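Peer 1: Here is a sequence with its predicted model. Questions after.
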Amino acid sequence: MLEIALGIIIFTFIVIALVFVIIGAKSQLVASGDVEILINDEKKIHVPVGGKLLTALADHGLFVPSACGGGGTCAQCKVKINSGGGEILPTELGHITKREAAEGERLSCQV
């Protein structure tokens, strides 16, 4: 009986320790907080980090055409990103030329 109780206690301790390791790693490695988006030098919106620009704009009443629903296949949701946004993704390469990419054009469903 003692072996079973001891096994349960040790197993529980290991699981709790792993949970704390994961929570600590997440807080250090995953971006969190809000991002400020300035639209047409007029309107500022604050959205949580990690979402798609297409969704963030729609949540604030700014609807960008997207026939594919954000799948990155129709290229109707092209927008110009002045700063931030990261590197262009492979899903965008078929829809955005090198010149457009240099000018900051991206697919809002992929940013």
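Peer 2: Received the coordinates, thanks.
Peer 1: rest of the way, CA atoms for contacts and neighbours
Peer 2: Will do.
Peer 1: For this structure, which segments are assigned as helices?
Peer 2: 2-29, 53-59, 98-102 (DSSP state H).
Peer 1: Can you pull up the most central residue in this protein?
Peer 2: In the chain, the residue lying closest to the centroid (Cα atoms, centre = their mean) is Gly50, at 2.5 Å.
Peer 1: List the contacts of it.
Peer 2: 31-32 (Cα atoms under 8 Å, 6 or more residues apart in numbering).
Peer 1: The closest residue to Leu107 other than its chain neighbours: what's it in contact with?
Peer 2: Residue nearest to Leu107 in three dimensions, not counting chain neighbours: Lys78, with 4.5 Å by Cα to Cα, 6 or more residues apart in numbering. Taking Cα under 8 Å, 6+ apart, we find Lys78 in contact with 105-108.
Peer 1: Then Gly104?
Peer 2: Residues counted as contacts of Gly104 (Cα under 8 Å, 6+ apart) are 80-82.
Peer 1: 10 Å instead?
Peer 2: By Cα atoms under 10 Å, 6 or more residues apart in numbering, the contact list for Gly104 reads 78-85, 88, 96, 98.
Peer 1: ditto for Val79
Peer 2: The contact partners of Val79, by Cα under 10 Å, 6+ apart, come to 53-54, 64, 104-109, 111.
Peer 1: how about those residues in JSON lines, adding distance to Phe20?
Peer 2: As requested, the contacts of Val79 are exported to JSON lines (distance: Cα to Cα, whole Å):
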{"residue": "Leu53", "distance to Phe20": "32"}
{"residue": "Leu54", "distance to Phe20": "34"}
{"residue": "Val64", "distance to Phe20": "41"}
{"residue": "Gly104", "distance to Phe20": "40"}
{"residue": "Glu105", "distance to Phe20": "41"}
{"residue": "Arg106", "distance to Phe20": "38"}
{"residue": "Leu107", "distance to Phe20": "37"}
{"residue": "Ser108", "distance to Phe20": "35"}
{"residue": "Cys109", "distance to Phe20": "34"}
{"residue": "Val111", "distance to Phe20": "31"}
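Peer 1: Take this one as well and set it beside the first:
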Amino acid sequence: MSIGVFLIIILSLIGVLLFARKKLTPAGNVKLSINGDEPLEVSPGSTILSTLSNQNIFLPSACGGGGTCGMCKCQVTEGGGSILPTETGFFTRKEQQSNWRLGCQVKIRNDMKIHVPEEIMGIKKWECEVVSNRNVATFIKEFVVRLPEGETLNFHSGGYIQIDVPKVEVDFKGMEVEPQF
């Protein structure tokens, strides 16, 4: 009997969650205006970070959207709601008053206007071929990739590169690690 009651409670809670999600998340697309340009029609429910990535606008995000690095900063000028406790440690009071937010923490729920720093708009995404990947120290690797034909990378020391690795199956038994590492 107790299993049946437990099952009914769980199914009821699932029903409540689905009903609340349907009522709280708007149906259809919403408008996202970036730097005052023509608004984009996007689906609600995703974060600014992932929505911009889908539009080929890449905010830096060393933590992959976990809210721990503070790199995906953007200014939400309309429609973002209040700053979340997970964001406050990354901004001064003045920045908070100017509506700066972390793109990975703000969900797009309704029409929104944001400002992204201009240097972000020039970020490119390439598909490259790995030439080598060797250990140079215990936690340091020399990772060499071949850029697509005709592309150049103007990288300076202290710069930032984000690497997306596609899903792959690796046979770790076949890997050899040099004894000093």
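Peer 2: Cool, got the structure. Keep in mind it's a predicted model, so treat the numbers as computed, not measured.
Peer 1: quick revisit: the residue nearest to the centre of the first structure matches what in the second structure?
Peer 2: Matched by TM-score structural alignment, Gly50 of the first structure corresponds to Gly45 in the second structure.
Peer 1: so how far is Ile34 of the second structure from that match?
Peer 2: Distance of Gly45 of the second structure to Ile34 of the second structure, computed by Cα to Cα, to the nearest Å: 17 Å.
Peer 1: quick one on the thing from earlier: for Ile45 of the first structure, find the nearest of the helices of the first structure.
Peer 2: Between Ile45 of the first structure and the helices of the first structure, the tightest spacing by Cα to Cα is seen for helix 53-59, at 8.6 Å.
Peer 1: outside of that closest one, which residues touch it?
Peer 2: Residues outside helix 53-59 of the first structure that contact it (Cα under 10 Å, 6+ apart): 37, 39, 45-48, 61-66, 69-70, 77-79, 85, 107-111.
Peer 1: rerun at 6 Å
Peer 2: 108-109, 111 (Cα atoms under 6 Å, 6 or more residues apart in numbering).
Peer 1: Mind giving me the ChimeraX select for these, buried ones only?
Peer 2: To isolate the buried members of these in ChimeraX, using 16 or more other Cα atoms under 10 Å:
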select :108,109,111
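Peer 1: Out of the contacts of helix 53-59 of the first structure, which comes closest to Ile4 of the first structure?
Peer 2: Using Cα to Cα, Val111 is the member of the contacts of helix 53-59 of the first structure that lies nearest Ile4 of the first structure, at 51.4 Å.
Peer 1: I'd like to check which residues are in contact with the closest one.
Peer 2: Applying Cα under 6 Å, 6+ apart, one finds that Val111 of the first structure lies in contact with 52-53, 85.
Peer 1: ok, so what distance separates it from Val15 of the first structure?
Peer 2: Distance of Val111 of the first structure to Val15 of the first structure, given as Cα to Cα: 36 Å.
Peer 1: Which of the helices of the first structure has the highest mean neighbour count?
Peer 2: Among the helices of the first structure, ranked by average contacts under mean count of other Cα atoms under 10 Å, first place goes to helix 53-59 (a mean of 17).
Peer 1: can you give me the strands for the second structure?
Peer 2: Secondary structure of the second structure (DSSP state E): strands located at 30-34, 40-42, 73-78, 100-102, 112-115, 129-137, 140-146.
Peer 1: how about stretch 70-80 of the second structure: buried residues?
Peer 2: Buried, per 16+ other Cα under 10 Å, within stretch 70-80 of the second structure: 70-77, 80.
Peer 1: That should have said stretch 51-64 of the second structure, apologies.
Peer 2: Buried residues in stretch 51-64 of the second structure (16+ other Cα under 10 Å): 51-52, 57-62, 64.
Peer 1: ok, now stretch 40-48 of the first structure?
Peer 2: For stretch 40-48 of the first structure, the neighbour count (16+ other Cα under 10 Å) marks Val47 as buried.
Peer 1: Work out the gap between that stretch and the centre of the chain.
Peer 2: Distance of stretch 40-48 of the first structure from its chain centroid, counting by Cα atoms, centre = their mean, to the nearest Å, is 17 Å.
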